[in-house]
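Peer 1: Okay, sequence plus prediction incoming.
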Amino acid sequence: MRPESDAWNRALTGEPDGLSRIDTPSLVLDLDAFEANVATMARLARERGIGLRPHAKTHKCASIARRQLQAGAVGLCCAKLGEAEALAAEGIEPLLITAPVSAESKIARLIALNARVRGLAVVVEEPENVKALGEAAAAAGQTLDVLIVNDVGSHRFGVPTVEAAVELGRLIAEQPALRLGGIQGYAGRIQHITGYEERRLLSRSAAAHLGAVRDALREAGLPCPVVTGAGTGTHDFDHEGGVFTDLQVGSYIFMDADYDAVALTPDGSRRFSNALFVLTRVTSCQHDGFATTDAGSKCFALDGPPPRIARGAPQASRYGMFGDQFGKVELPDGGRLPVGTLLTVVPSHCDPTVNLYDAIVCVRGGKVEAIWPIEGRGRTD
């Protein structure tokens, strides 16, 4: 928590020079770009006749989840049970937990959450987990919705074959307290492939497998109303085969330096704008050619390309780390930056960067408009 910093930023709300006075480092959301991104994805989904089930792992923020629901989303996804609990406490529903919940302690929490959330569902892949969930739901006098998660190439989890999915579906049907809601398949490994056509071909293969699972379940007399998966990287063509009922898009609301290199349209044009930034200030510049800032590796997730400077430094400048607490701006031609210079930096990977902050400072036209808490920060449980 950083109450003093957040209080300072909150006090700047509505001030004409609020953005220039913001306490740093801070996570900042450009509301105009964010709202345009939300509206664009919602419009595409409507035009293509497919639903959106955005993934809250990207933002972990109830204020953003509400805006996605208001734009027409059929629900929100959560990567972990703790994330779902955090959003449910703010009234966000329906929620789909996109990873299996199998530990005894977590099953107890899941059943408690199911009692107070409309439209809660969780994915399953293991027979023993299905039995444990069925017994727990029955003991609580509940019905729990489950989706079969399928491995479509990432090998992180998911049943590997059509036959295994049908066998698991039959087991679910034997549990009076469980209801089979459909299937999930997330091809996470292909979302950041830079080439449009290569990504499209791999996505078709994943969708074809899910279509085969769906058809086999129905042939076995089992329901499969939902086929969910996909992501920002494959959003432009995952509707084409008619397999998916909804898309688990996440990064589209923010974008990041990693997605900057991914062609999301056939001609490579930018459909979504960078909306999420880390604001940092120069704190020292005693040498030619580089400056020190107040945002180091504790302010950025670093599992992708280097963060990119969007504003505040010469075009050829590069951002790097000067340790945990400090950043380094490498300046062209031996240049210098005055102490206090405000830099706007695009994070490498938006999802884990958000998890490093307690709140998002929302700005529009140079003014601080709101401070949104990140309720799911740290909820990796």
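Peer 2: Right, received. Where do you want to start?
Peer 1: use CA for all of it now, contacts and neighbours both
Peer 2: Fine.
Peer 1: wait, isn't residue 235 in contact with residue 247?
Peer 2: Yes. Using Cα atoms under 8 Å, residue 235 is in contact with residue 247, at 7.2 Å.
Peer 1: a helix runs through residue 146, doesn't it?
Peer 2: No. Counting by DSSP: H, G, I helix; E, B strand; the rest coil, residue 146 falls outside a helix, being strand.
Peer 1: How many residues are close by residue 303?
Peer 2: Here the number of neighbours of residue 303 (other Cα atoms under 10 Å) works out to 11.
Peer 1: doesn't residue 350 make contact with it?
Peer 2: No. Using Cα under 8 Å, residue 303 makes no contact with residue 350, being 10.2 Å away.
Peer 1: Do you have the strands of the stretch 101-250 of the chain handy? List them.
Peer 2: 120-124, 144-149, 178-185, 226-229, 246-247 (DSSP state E, counting those that start in this stretch).
Peer 1: Use this one as the comparison:
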Amino acid sequence: MRSHGLVVDKGVVEVGPNLLSGVSLPAAVVHEGPLAHNLEWMQRFAEAHGANLAPHGKTTMTPALFHRQIQAGAWGITLATAPQCRAAFANGITRIVMANQLVGQANMAIIASLIEQGATFYCVVDSHENVRQLGRFFADRGLTLSVLIEVGVAGGRCGCRNQQQVLSLAETIADEPALSLVGLEGYEGVVHGDNPESGIRTYANYLVDIAVELEAAGRFAEENPIVTASGSAWYDVIAESFQGAPLQGKFTPVLRPGCYIVHDHGLYREAQSAVLARRPDLQQGLVPALEVFAQVQSLPEPGLAIVALGKRDIGHDQLPIVLRRYREAGTPAQPLSVAGWEVTKIMDQHTFVRLPDDAQYVEIGDIVAFGASHPCLTFDKWRQLLLVDDALNVKEHMATCF
């Protein structure tokens, strides 16, 4: 490890001046300006549609980003597992939605401890057996657990498959004194078909209709019960459905996108283009904030550069995209050409980049910025990420807690 500058060793970071000198690469980087834009943009979007925002924290598992989301106005943070919830609570997040079933006594014990320490916690249920298990466990602990019924779709993931199952489950919850039914939860990302937009609108309306029916029947234990859905691809459709008259003043709509905070250069960039096509009134939209920087390590034959970047460093459900190139110890104001550069293959520690015939001034040690698809699958490879300004000066190191 170098004793000067900034060193990233997948976990140890010493704050230093600039990403182009003194940083052990590869390094995962979050750009300060785009991050601030995305935080403000999505919060403003949710508020404009009368909804609360509980971003899905599993995307980043980065407490520094959780706190930025809360400071921007988020109602809470969504997570997927009991250990994730424990990590978030240990870092100061007190309102937590676990958009998943709470199964297993060890996981129940984790959540019971968080509730005893003052967490406001919600999880989802979709079966009578899970309801009975939770009822017994939390009764024995002398606690009340707030639950949301998950509304699923045929062939999808979890969740009750029809309205009758939802109504029946609500009755079972009412028979468990340690459980409190406080709303409904769904996830539209499992809705597919030839016309997904139509299917998702139908699903969102179905979720609203069931909520209204349960509320009319007095099944919810709280005023203004929660109705929540929305990933990072269809949040506009969900928000429009939740903004309708049936929920106004009677429910707490909650949107749960997660990837918006850093966006991406693949899957969600495509999804955002579709959002803006559906909603041309939305200005600019989200912008990519996450990149991985790495160095050219070999030029073994004409037309080929090998970069010291691999599957252990960057998400690869789609191949990374070459964005920019710099000379080591150079300045961000003088990027070098990457026109025609194309990633063709990625291995554990190496990325193959095809160079055009006219590629010039390529040197060993050149620093290349890459964009990835699906930010979840890049964050989970790092114990630290670097927050940088427009000049690539390192402003903060942000620890992850996967």
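Peer 2: Now that the structure is in, tell me what you want to look at. Treat the numbers as computed from the prediction; the structure is a model and nothing was measured.
Peer 1: So after superposing, what's the score?
Peer 2: After superposition, the two chains reach a TM-score of 0.90 (TM-score structural alignment, normalised by the length of the first structure), with 367 aligned residues with a Cα RMSD of 2.4 Å.
Peer 1: how about residue 333 of the first structure, what's its match in the second structure?
Peer 2: Applying TM-score structural alignment, one finds that residue 333 of the first structure aligns to residue 357 in the second structure.
Peer 1: Now that match: closest residue in space, sequence neighbours ignored.
Peer 2: residue 303 (6.4 Å; Cα to Cα, 6 or more residues apart in numbering).
Peer 1: if I line the two up, what does that neighbour land on in the first structure?
Peer 2: By TM-score structural alignment, residue 303 of the second structure lines up with residue 289.
Peer 1: residue contacts, its match?
Peer 2: 330, 331, 332, 333, 334, 335, 336 (Cα atoms under 8 Å, 6 or more residues apart in numbering).
Peer 1: I would like a PyMOL command selecting only the buried ones among those residues, please.
Peer 2: Remark: buried members of these, expressed as a PyMOL selection using 16 or more other Cα atoms under 10 Å:
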select buried, resi 330+331+332+335+336
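Peer 1: now the contacts of residue 289 of the first structure as TSV including secondary structure?
Peer 2: Output for those, formatted as TSV (three-state DSSP):
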residue	secondary structure
330	strand
331	coil
332	helix
333	helix
334	helix
335	coil
336	coil
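Peer 1: contacts for stretch 116-130 of the first structure?
Peer 2: 88, 93-102, 114, 144-150, 157-159, 168, 171-172, 184.
Peer 1: Distance of residue 260 of the first structure relative to residue 274 of the first structure?
Peer 2: With distances taken as Cα to Cα, to the nearest Å, residue 260 of the first structure is found 8 Å from residue 274 of the first structure.
Peer 1: Between those two, which has more neighbouring residues?
Peer 2: When residue 260 of the first structure and residue 274 are compared for neighbours, residue 274 comes out ahead with 22 against 19, by other Cα under 10 Å.
Peer 1: That one against residue 346, yeah?
Peer 2: Yes. Using Cα under 8 Å, residue 274 of the first structure is in contact with residue 346, at 7.4 Å.
Peer 1: Mind listing the shared neighbours of these two?
Peer 2: Residues touching both residue 274 of the first structure and residue 346 (Cα under 8 Å, 6+ apart): residue 256.
Peer 1: Among the strands of the stretch 101-250 of the first structure, which comes closest to residue 135 of the first structure?
Peer 2: Nearest to residue 135 of the first structure among these is strand 178-185; the distance by Cα to Cα comes to 9.1 Å.
Peer 1: what ranges do the helices span in the stretch 201-350 of the second structure?
Peer 2: For the stretch 201-350 of the second structure, the helices defined by DSSP state H, counting those that start in this stretch cover 235-242, 267-278.
Peer 1: distance of residue 307 of the second structure from residue 382 of the second structure?
Peer 2: In terms of Cα to Cα, residue 307 of the second structure sits 18 Å off from residue 382 of the second structure.
Peer 1: now swap in residue 211 of the second structure and tell me
Peer 2: From residue 211 of the second structure across to residue 382 of the second structure, the span is 40 Å (Cα to Cα).
Peer 1: Likewise for residue 369 of the second structure?
Peer 2: From residue 369 of the second structure to residue 382 of the second structure the distance is 16 Å (Cα to Cα).
Peer 1: cool, residue 399 of the second structure as well?
Peer 2: Taking Cα to Cα, one finds residue 399 of the second structure at 8 Å from residue 382 of the second structure.
Peer 1: who touches both of those two?
Peer 2: residue 11.
Peer 1: Neighbour count for residue 307 and residue 382 of the second structure, which is higher?
Peer 2: Neighbour totals were compared for residue 307 of the second structure and residue 382, and residue 307 leads with 26 against 22 (other Cα under 10 Å).
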